[in-house]
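Chemist: Sequence first, then the predicted structure, then my questions.
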Amino acid sequence: MADRFRITLAQLNPTVGDIDGNAAKALAAWQQAREAGADLVAFPEMFITGYNTQDLVMKPAFYRAAMAAVEELAKQCADGPAMAIGGPWAEDGNLFNAYLILKGGRISSKSLKHHLPNETVFDEVRLYDAGPLGGPYAVGNTRIGSPICEDSWHPDVAETLEETGAEFLLIPNGSPYFRNKYDVRLNHMVARVVETGLPLIYLNMVGGQDDQVFDGATFGLNPGGELAFRMPVFDEAVTHIDLERGDDGWRIVPAEIVPQPEEWEQDYRAMVQSLRDYVGKTGFKKALLGLSGGVDSALVAAIAVDAIGAENVRCVMLPSEYTSQASLDDAEAVAKALGVHYDYVPISDSRAAMTEALAPLFTGREADLTEENIQSRLRGLLLMAISNKFGEMLLTTGNKSEVAVGYATIYGDMNGGYNPIKDLYKTRVFETCRWRNANHRDWMMGPLGEVIRPSVIDKPPSAELREDQKDSDSLPDYPVLDAILDILIDRDGSIADCVAAGFEEADARRVEHLIYISEYKRFQSAPGTRLTHRAFWLDRRYPIVNRWRDQG
């Protein structure tokens, strides 16, 4: 029997629906594996289609094309290492999330996902049929068990594989990022290793898909739970890993343990990567945004430059008579520091024309929020016109605090195709700006050093839609607001929980009310980077019409 087994792990970035492109990536990695003398090259869950496909995978023409592509890969890779690749598989009227083993020019074995996640961003009960508990597959004379993603979070699949002869576990994943997700994964995988006594390889994909970002960080554990290797976070990588058989069975030969970045860096990287892939995978080359002189738009501008390069980002200042000189100066300073194209389009005359046009209807009524929102909607109109004319994707810049309580104008500053800070509370926006000023990494396309000057970060936040306006006129101070939102949204807490945490009951009830009445705005808002397990969209699905309020 062979005492050494080499596996090539392809931690790559597929694109949903690009079946031919994903197959080409798989073939290139297989060729690397063959050159390295590997026994097996392995890819993440649903790699041939990209992940998460949502309802697209139920379309017969789509899953048949994916199945045909895998069969063609098997023929192309007949002479060399075996291939393990994720994809949909239909048979006997059922559709499965499958892990397909290709060798000798054909699909030699299939592992079918048993536990279908039906929470947070996953609706797999809607999409797939559950496969049976199965046994391992053989590559040469080595037997491998592959619980697919969610299957590894439950003990029964791994235990069944161990009992039926698996010698190590190779777990293909499409596991999206949320803050500190790696620790959650690691704890579950250590449990599987302890229960089975087998080495375990956790193979994850990378890249952005709509709101989700896959962060890689593929790792291996030896019996006892010792970390044997870890691949990069967020980066594509093809890595060759060896296992050796001894008297006590197989062990992973220790390899490089790539350092794990701290959470501020990972959040920022997730926003950059998601925007880079959203723009790239949808076919855009350039982006634009309104640069107000405030902290949110400054951060989005920095993220955009780091994602696609300053030469591909346009920032537009659209001042009214309420825009302060400080905001004008700050916006220009941010644009210069980042090196972006900067346009200046005043809206005062346009606003006056709109006010004049509406004057006959509004006679006898006091100016109110209506007039403030006209300014925001004019800006949205002008930015969309620029987007249409130049083919640049408009980015929207509302943070999670604003998105939560509706402190944004629908069809105004909410206009746009993507929002990288949608899941970042305002208090974290401030700290993220400070982090970016103090840190630079190779994956950032923007300049080193301070790109968001302190005056942008330190001044009191304001929409500047009326004289001397401050956000705190309409909302609790952000540290209070964000703490209440964390309880009500991220922890699904109650008004009583807010009071027990030391907040005023009136503030908590007001915030809860704002959350619920803003649902219709969120329903129409742009997608944005998922940073937490309670992001707005698939993680939190509430009715738009909702008259319930917490009376506790």
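Modeler: Sure thing, it's come through. Residues are numbered from 1 along each chain as shown.

Chemist: Could you use CA atoms for every contact and neighbour count after this?
Modeler: Noted.

Chemist: which outside residues touch stretch 187-201?
Modeler: Applying C-alpha atoms under 8 Å, 6 or more residues apart in numbering, the external contacts of stretch 187-201 come out as 152-153, 155, 158-159, 162, 167-171, 202, 218-225, 250-252.

Chemist: Kindly recompute the last result at 7 Å.
Modeler: In this structure, residues lying in contact with stretch 187-201 by C-alpha atoms under 7 Å, 6 or more residues apart in numbering are 153, 155, 158-159, 162, 167-171, 219-225, 250-252.

Chemist: just stretch 502-521 next, same as before
Modeler: With contacts defined as C-alpha under 7 Å, 6+ apart, stretch 502-521 is touched by 404-406, 410, 484, 495, 498-499, 544.

Chemist: separation between the residue of the chain positioned farthest from its centre and Ala508?
Modeler: In the chain, counting by C-alpha atoms, centre = their mean, Gly364 sits farthest out from the average C-alpha position, at 49.0 Å. The gap separating Gly364 from Ala508 is 36 Å, by C-alpha to C-alpha, to the nearest Å.

Chemist: Asn399 too?
Modeler: Relative to Ala508, Asn399 is positioned 19 Å away (C-alpha to C-alpha).

Chemist: and the comparison structure, right after this:
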Amino acid sequence: MRIALAQIDLVVGDLSGNARRSIDAIEAAREAGAAITVLPELTITGYPPEDLLFKQHFLDDARVALDDVAAATSGTVAIVGFPERGGDAVYNAAAILADGEVQGIVRKVRLPNYGVFDEYRYFGAGDHAAIVEVDGVPVAVTICEDLWLPDGPAAAAAAAGATVILNTSASPYHRGKGHQRERMLAQRARDHVAVVALCNQVGGQDELVFDGHSVILDHEGLVVGRAAQFAEDLLVCDVDPAAASAARLRDPRGRLAHRPALGTPVRTVARLTTAATEHPPTSTPPRHGHPQDESPHGDGELFPTLDPIAEVYAALVLATRDYVAKNGFSTVVLGLSGGIDSTLVLLVAIDALGADRVRAIVMPSPYSSEGTQSDADRLADAVGVQRMRLGIKPAMDAYDQILAEPFSGLEMDLTEENLQARIRGNLLMALSNKHGWLVLTTGNKSEMSVGYSTLYGDSAGGFAVIKDCPKTLVYDLVAHRRQVTPDAWGTDGEHDVLASIVERPPSAELRHDQRDDQSLPPYDVLDRILEGYVELDLGRDQLVDRGLPAADVERVIRLVDLAEYKRRQSPPGVKITPRALGRDRRLPITNRYGG
């Protein structure tokens, strides 16, 4: 059986556009001889559509778009996700399309309601597993988490005879997620003694980025086809369902699965014949995987996976590109300080959009060092972006004059430091208003966690590229990007501008001789505390038991709790860690628990 997985970049709410993308993908798969084409979860609407699902006319229009896709199917079967209105509920559903019509509908049974997911808010749950018979082969159709656990719809369908399990998914990325998902799918293939094929969405959607990384595994859990990460792709793969069927005769575990305690009922929703029962073999591309990826039971392209840091960088680039494009911007602007954070944001922006669509604004104050300013200039020259220099001293003097009377007799403190950041934020937003540029903020997760940022200053903007990147990861990402083009950074003879930026002690440069380590613990310590407190919900005693300094733990916990109100007002930024600030972590602002 030839299976095609069409991981496409969908736009939430673009019903007609998503339908066109689906039709194009199905046509390409049919031309490649696929019997079945699987598209991502909620293909028609994009994922997650959120409160659009409360609009009756949105659901009606989604069904019209689905019927348009169905009308374009002939000679192949397509699995296309859509929101199905059924009585007083909406279901996360997958339509079985063939011969120009909707031949059957499968409803998602397992609804996630953790982390970034709110599916209980929107959907009713299906009550049965579904099998589609395609060219005589029983094929299970599952939706995302219906395959995640050992029991449930996938297990029930396999026990009822399905030798191929298809999964339409919108599984958002975080660091390492693709490899975790692939290992889980390998176990499910072995558990159910079935071919497993998962098609995952790709692309950025607000704070989420989807990595693609669609995959097909044989009944022994070996990868026989893997699509690209962070790019649209059509993966076409020949699999052998008969090998799974033969293996079940030798595996007694499957016989136990027929017990009534398995739970989920199974229905055959369609019996279909395609024009793809005979076709030439797929061309055999070079194998990129490890030896254990080789399998005699299937043959498809195996894209190599990225290393952990390259993977995160690719996620940032895709998320930035899609946020800019899907929201109608052509150009972005950022403040370039010569520090490590704005450097990373600049590099991501030019890789996402091209240097001609990025503007860098250098905004020196009397406290800006010659080193950071010259490195900002050198970096802009090295990457070829337009830069503009706007000194902020005149604005600082104007504020001093305006505030002289109400500040009379008071010492200079954080107020004056914050005014500098707010002046810069105002300048960037003025350029945004005048030219229609999107402002990219440059704050990282470590600083945002503890409130080491200025409200309406460096936090002002439209998209926070590295919002979920801890400071230590920022350094790793810049080092990775430097290695990609190692000869690009020596813009004036011996000087390596990226090396200079990486080696300089981090500083906000809002007063003379300021350094971040005067206000915060060292970043390697800070990030370990934040990982425990923010991502793992550990308390102070547990953190200290991990060998972290008690005084630092107390201080960081207090800062994190106090800064919740700031984070609520920050722009969206791409999720990179398992628990991002925002949708993943929801704590009250008014809160006296204290850790």
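Modeler: That came in fine, so what should we check first? From a predicted model like this one, the values you see are computed outputs, not experimental measurements.

Chemist: tell me the SS of the residue farthest from the centre of the first structure?
Modeler: With DSSP: H, G, I helix; E, B strand; the rest coil as the basis, the three-state label of Gly364 of the first structure is coil.

Chemist: what residue of the second structure matches up with it?
Modeler: Alignment note (TM-score structural alignment): Gly364 of the first structure maps to Gly409 of the second structure.

Chemist: and the gap between its match and Leu403 of the second structure?
Modeler: Per C-alpha to C-alpha, Gly409 of the second structure is found 12 Å from Leu403 of the second structure.

Chemist: Counterpart of Ala395 of the second structure over in the first structure?
Modeler: By TM-score structural alignment, Ala395 of the second structure lines up with Ser350 in the first structure.

Chemist: Where is the longest helix in the second structure?
Modeler: If you go by DSSP state H, the second structure has its longest helix at helix 414-435.

Chemist: who's in contact with that one?
Modeler: Contact with helix 414-435 of the second structure is made by 363, 396, 438-439, 454, 456-458, 460, 510, as judged by C-alpha under 7 Å, 6+ apart.

Chemist: Quick one: buried ones out of these?
Modeler: By neighbour count, with 16 or more other C-alpha atoms under 10 Å, the contacts of helix 414-435 of the second structure hold 363, 396, 438-439, 454, 456-458, 460, 510 as buried.

Chemist: now the strands for the stretch 351-500 of the second structure?
Modeler: In the stretch 351-500 of the second structure, the segments counted as strands under DSSP state E, counting those that start in this stretch are 358-362, 386-389, 438-441, 463-464.

Chemist: so the longest one aligns onto which residues of the first structure?
Modeler: To tie it back to what came earlier, the one meant is strand 358-362 of the second structure. The alignment of strand 358-362 of the second structure onto the first structure (TM-score structural alignment) spans residues 313-317.

Chemist: Check the mean deviation of that stretch from the second structure.
Modeler: The superposed stretch 313-317 of the first structure is, by mean C-alpha distance after the TM-score superposition for the first structure, a mean 0.4 Å from where its aligned residues fall in the second structure.

Chemist: Among the contacts of stretch 502-521 of the first structure, give me the pair with the biggest separation.
Modeler: Ile410 and Val499 (31.4 Å; C-alpha to C-alpha).

Chemist: For Arg511 of the second structure, what is the corresponding residue in the first structure?
Modeler: Counting by TM-score structural alignment, the partner of Arg511 of the second structure is Arg466.

Chemist: got it, and Leu249 of the second structure?
Modeler: In the first structure, nothing lines up with Leu249 of the second structure, judged by TM-score structural alignment.

Chemist: tally of neighbours for Leu249 of the second structure?
Modeler: Using other C-alpha atoms under 10 Å, Leu249 of the second structure has 11 neighbouring residues.

Chemist: Would you state the strands of the stretch 151-300 of the first structure in chain order?
Modeler: 168-173, 200-204, 206-209, 212-215, 219-222, 226-230, 237-246, 249-252, 287-290.

Chemist: Now render these as TSV, adding mean neighbour count and distance to Leu538 of the first structure.
Modeler: Conversion of the strands of the stretch 151-300 of the first structure to TSV gives the following (neighbours: other C-alpha atoms under 10 Å; distance: least, C-alpha to C-alpha, whole Å):
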stretch	mean neighbour count	distance to Leu538 of the first structure
strand 168-173	27	19
strand 200-204	27	21
strand 206-209	28	13
strand 212-215	26	10
strand 219-222	25	28
strand 226-230	19	29
strand 237-246	17	29
strand 249-252	20	37
strand 287-290	28	25
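
Chemist: Is it possible to get CSV of those strands that adds distance to Phe47 of the first structure?
Modeler: Conversion of the strands of the stretch 151-300 of the first structure to CSV gives the following (distance: least, C-alpha to C-alpha, whole Å):
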stretch, distance to Phe47 of the first structure
strand 168-173, 9
strand 200-204, 10
strand 206-209, 11
strand 212-215, 12
strand 219-222, 18
strand 226-230, 20
strand 237-246, 14
strand 249-252, 24
strand 287-290, 28
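
Chemist: And those strands: which comes nearest Pro88 of the first structure?
Modeler: strand 168-173 (13.6 Å).

Chemist: equivalent range in the second structure for the closest one?
Modeler: Residues 164-169 of the second structure are where strand 168-173 of the first structure lands when matched by TM-score structural alignment.

Chemist: Single out the most deeply packed of the strands of the stretch 351-500 of the second structure.
Modeler: Mean neighbour count (mean count of other C-alpha atoms under 10 Å) peaks for strand 438-441 among the strands of the stretch 351-500 of the second structure, with a mean of 26.

Chemist: count of residues packed around the counterpart of Ile36 of the second structure in the first structure?
Modeler: Ile36 of the second structure maps onto Leu40 in the first structure, with residues paired by TM-score structural alignment. Leu40 of the first structure is flanked by 24 other residues according to other C-alpha under 10 Å.

Chemist: hang on, the earlier thing: of the contacts of stretch 502-521 of the first structure, which is the nearest to Arg534 of the first structure?
Modeler: Distance to Arg534 of the first structure, by C-alpha to C-alpha, is smallest for Ala404 among the contacts of stretch 502-521 of the first structure, at 11.5 Å.
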